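Enquirer: Next input, structure requested:
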Amino acid sequence: MDSTSPSYKGHRYPVEVIAHCVWLYFRFPLSFREVEELMLQRGVIVSYETVRRWCAKFGQAYANGLRSRRPRPGDTWHLDEVFIKVNGERKYLWRAVDADGTVLDILIQNRRDTAGARRFFRGLLKKACSVPRVVVTDKLRSYSAAHREVMPSVEHRSHKGLNNRAENSHQPTRQRERAMKGFRSVGGTQRFLSAFSGISPHFRPRRHLMTAAHYRVEMTIRFAIWDQITGATAPPTAA
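Expert: The predicted structure is shown next:
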């Protein structure tokens, strides 16, 4: 097991089973019960509640491990916010990506005012451990006010047409929101999307820019990285 992988002490299931269930849940639009069914088909009996606990315990740790393996983010950051429904109430999901579309940070807040933008900027700088050369946003005035307070030395480009990368990065979240039939709580949604934004993109290379052979090689590398950060060796096989 890799020295940086989480501890599985006290768990009776093999690491490979735990990591595989977490991968299934965060990579595909599956419910915990559907993961349970897929594992049963492979000869592994595990309850959906156990899968839920594994995802809650290890999802963020796996996402952090994957983020630690990524190269330093580019110097152009794209920021955007979109409303989501949490338990029937409107909330705002703030997201930052770099020029390659890599998610740098997400934050759910009640408002999209200057205080919200300021909080998001500060958390983003802390998590990224770097300062960009340029930030690109839409024309929401809250961005300009927060930018002047938090990162005045960084160039700010406010133009809706330049921010397609951030807007496009919301699509996987929208797909998952529909599959889950909405989110239930702010804290649970924040935890899920934080892990989801770290795990799911790892297995979504820009396939349209690759040949089939290149794609297979790239995915082999990414699965190897996954095995390293989880401590797994291979997905479970049928009994």
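Enquirer: going forward, measure contacts and count neighbours with C-alpha atoms only.
Expert: OK.
Enquirer: My guess is residue 77 contacts residue 105. True?
Expert: No - using C-alpha atoms under 8 Å, residue 77 and residue 105 do not qualify as a contacting pair, with a distance of 10.7 Å.
Enquirer: Now do the shared contacts for these two.
Expert: Between them, residue 77 and residue 105 share these contacting residues under C-alpha atoms under 8 Å, 6 or more residues apart in numbering: 96-97.
Enquirer: Compare those two and say which one has the larger neighbour count.
Expert: residue 77 (26 against 22; other C-alpha atoms under 10 Å).
Enquirer: Going toward the C-terminus from the regular element (helix or strand) spanning residue 61, what's the next helix or strand?
Expert: Taking DSSP states H and E as the definition, residue 61 sits inside helix 48-69. Elements were assigned by DSSP H and E; along the chain past helix 48-69, the next helix or strand is strand 76-86.
Enquirer: Toward the C-terminus, what is the element adjacent to that following strand?
Expert: Of the helices and strands lying after strand 76-86 in sequence (DSSP H and E), the nearest is strand 89-98.
Enquirer: what angle do that following strand and strand 76-86 make?
Expert: 160 degrees (axes from the mean of the first three to the mean of the last three C-alpha atoms, to 10 degrees).
Enquirer: follow-up on the earlier one: which outside residues touch the helix holding residue 61?
Expert: Defining contact as C-alpha under 8 Å, 6+ apart, one finds that helix 48-69 is touched by 4-6, 18, 21-22, 25, 32-33, 35-36, 191-192, 194-199, 202, 225-226, 229-230.
Enquirer: Now go through those residues and say which are in strands.
Expert: When DSSP state E is applied, those are split such that none fall in strands.
Enquirer: are any of the residues you listed buried, and which?
Expert: 5-6, 18, 21-22, 25, 32-33, 35-36, 192, 194-199, 202, 225-226, 229-230 (16 or more other C-alpha atoms under 10 Å).
Enquirer: quick one: what helix or strand has the closest residue to residue 143 other than its chain neighbours in it?
Expert: Setting aside the residues directly before and after it, residue 143 is nearest to residue 117 in space (C-alpha to C-alpha, 6 or more residues apart in numbering), at 5.9 Å. Element membership for residue 117, per DSSP H and E: helix 114-128.
Enquirer: Another sequence for comparison is provided below:
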Amino acid sequence: MRDEIYSQPHTQVDDFTFDNSVVEVFPDMIQRSVPGYATIVSTIGKLCEQFHQANSNIYDLGCSLGAATLSMRKSVTKENCKIIGIDNSQAMIDRCRLHIKAYMSDVPVSIELGDIQTHSLENASVVVMNFTMQFIEPEHRAQLVKKIYDSLLPGGILIVSEKIRWQDSKINDAINNLHLDFKRANGYSELEISQKRSAIENVMKIDTEQMHIERLAAAGFKQHSIWFQCFNFASFIAIK
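Expert: I've put the predicted structure just below:
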């Protein structure tokens, strides 16, 4: 279904939430808003194939409709692995479970409603946060990354995909303008762009590349890097 949530003027633009209206259009919304999204999702599966370990858990934190979960599920070849998707939106969880059931596989998947900051994580070989960290309160992000690090087996990986910003205002504006052109080219009007920005600015706090790298290092990761970037969207890998 096409994303037309902000196509008409809103008398009041409420903060963005992952409710039923967003669930209905989410695949279209993210494809038209996030450059390189399909590449990120498919490559998460490839990275999972490289790094998952037998007898371990694979986590998709903030799993939304299960795109990363399904990508990883196709790539699991080692025995006794389980994928656990966690999200705090009941609407997302309900639809995600339907998506998982639609694709047959011997790899067990559990989709759970919960807060990733308090949900237990253990015996993990792969942890994915695909555009999730930006919705965590900034002061809680370091603690969450440390929790993930502690849950990982030696040689396990964390993948974090995020929108990023630059400290230099001219660079930041130039790259933001490229992203706006991307959205216009995908059919979003100036009204839609403006109203979506108003809806999301209070709930999505984005970091610089350096902030992500410093947070990963502080948690204990010795190896970490951006593996993908398109405009102001990037994905990081960190290996324990």
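Enquirer: TM-score of the superposed pair?
Expert: Comparing the two superposed chains by TM-score structural alignment, normalised by the length of structure 1, the resulting TM-score equals 0.31, with 124 aligned residues with a C-alpha RMSD of 5.8 Å.
Enquirer: if we can go back for a sec, in helices only, show me the buried ones among the contacts of helix 48-69 of structure 1.
Expert: If you go by DSSP state H, those have 18, 21-22, 25, 32-33, 35-36, 192, 194-199, 225-226, 229-230 in helices.
Enquirer: Would you indicate which residues of the helix or strand residue 145 of structure 2 falls within are buried?
Expert: Assigned by DSSP H and E, residue 145 of structure 2 belongs to helix 141-151. Buried residues in helix 141-151 of structure 2, counted by 16+ other C-alpha under 10 Å: 141-142, 144-151.
Enquirer: now swap in stretch 151-167 of structure 2 and tell me
Expert: The neighbour-count criterion (16+ other C-alpha under 10 Å) identifies 151-153, 156-166 as the buried residues of stretch 151-167 of structure 2.
Enquirer: on that earlier part again, who does the helix holding residue 145 of structure 2 touch, helix- and strand-wise?
Expert: Counting contacts by 3 or more C-alpha pairs under 8 Å, 6 or more residues apart in numbering; DSSP states H and E, helix 141-151 of structure 2 is packed against helix 209-219.
Enquirer: Just the buried residues of the helix it packs on, please?
Expert: 209, 212-213, 215-217, 219.
Enquirer: and if you look at stretch 219-226 of structure 1?
Expert: Buried positions in stretch 219-226 of structure 1, judged by neighbour count with 16+ other C-alpha under 10 Å: 222, 225-226.
Enquirer: ok, residue 114 of structure 1 to residue 121 of structure 1 distance?
Expert: 10 Å (C-alpha to C-alpha, to the nearest Å).
Enquirer: joint contacts of these two?
Expert: Applying C-alpha under 8 Å, 6+ apart, one finds that residue 114 of structure 1 and residue 121 are jointly contacted by residue 146.
Enquirer: more neighbours, those two?
Expert: Counted by other C-alpha under 10 Å, residue 114 of structure 1 and residue 121 do not tie: residue 121 has more neighbours, with 22 against 17.
Enquirer: what's the burial count for the closest residue to residue 31 of structure 2 other than its chain neighbours?
Expert: Spatially, and ignoring its direct neighbours in sequence, residue 31 of structure 2 is nearest to residue 37 (6.4 Å; C-alpha to C-alpha, 6+ apart). The burial count assigned to residue 37 of structure 2 is 18, neighbours taken as other C-alpha under 10 Å.
Enquirer: Then residue 104 of structure 1?
Expert: 21.
Enquirer: same for the strand or helix carrying it, what does it pack against?
Expert: Following DSSP H and E, one finds residue 104 of structure 1 within strand 103-109. In terms of contacts (3+ C-alpha pairs under 8 Å, 6+ apart), strand 103-109 of structure 1 is packed against strand 89-98, helix 114-128, helix 186-199.
Enquirer: right, and residue 24 of structure 1 touches residue 35 too?
Expert: Yes - using C-alpha under 8 Å, residue 24 of structure 1 makes contact with residue 35 at a distance of 6.7 Å.
Enquirer: just to revisit the earlier point, distance of the residue nearest to residue 31 of structure 2 relative to residue 162 of structure 2?
Expert: Where residue 162 of structure 2 is concerned, residue 37 of structure 2 sits at a distance of 11 Å (C-alpha to C-alpha).
Enquirer: Check residue 238 of structure 2 too.
Expert: Relative to residue 162 of structure 2, and taking C-alpha to C-alpha, residue 238 of structure 2 is found at 14 Å.
Enquirer: With residue 86 of structure 2 instead?
Expert: 18 Å.
Enquirer: likewise residue 73 of structure 2?
Expert: According to C-alpha to C-alpha, residue 73 of structure 2 stands 22 Å off from residue 162 of structure 2.
Enquirer: tilt between the helix holding residue 145 of structure 2 and helix 209-219?
Expert: When the same axes, to 10 degrees is applied, the directions of helix 141-151 of structure 2 and helix 209-219 differ by 50 degrees.
Enquirer: And the next helix or strand past helix 141-151 of structure 2?
Expert: Scanning forward in sequence from helix 141-151 of structure 2 by DSSP H and E, the next helix or strand is strand 152-165.
Enquirer: and the next helix or strand after that next one, what does it pack onto?
Expert: Past strand 152-165 of structure 2, heading to the C-terminal end, the next element that is a helix or strand (DSSP H and E) is helix 169-185. With contacts taken as 3+ C-alpha pairs under 8 Å, 6+ apart, helix 169-185 of structure 2 sits against helix 20-33, helix 190-200.
Enquirer: Tell me which residues of the longest one come out buried.
Expert: The reference is to helix 20-33 of structure 2. Buried residues in helix 20-33 of structure 2, counting neighbours by 16+ other C-alpha under 10 Å, are found at 22-24, 26-27, 29, 32-33.
Enquirer: And the shortest one, by the same measure?
Expert: Judged by neighbour count (16+ other C-alpha under 10 Å), helix 190-200 of structure 2 contains these buried residues: 192-193, 195-196, 198-200.
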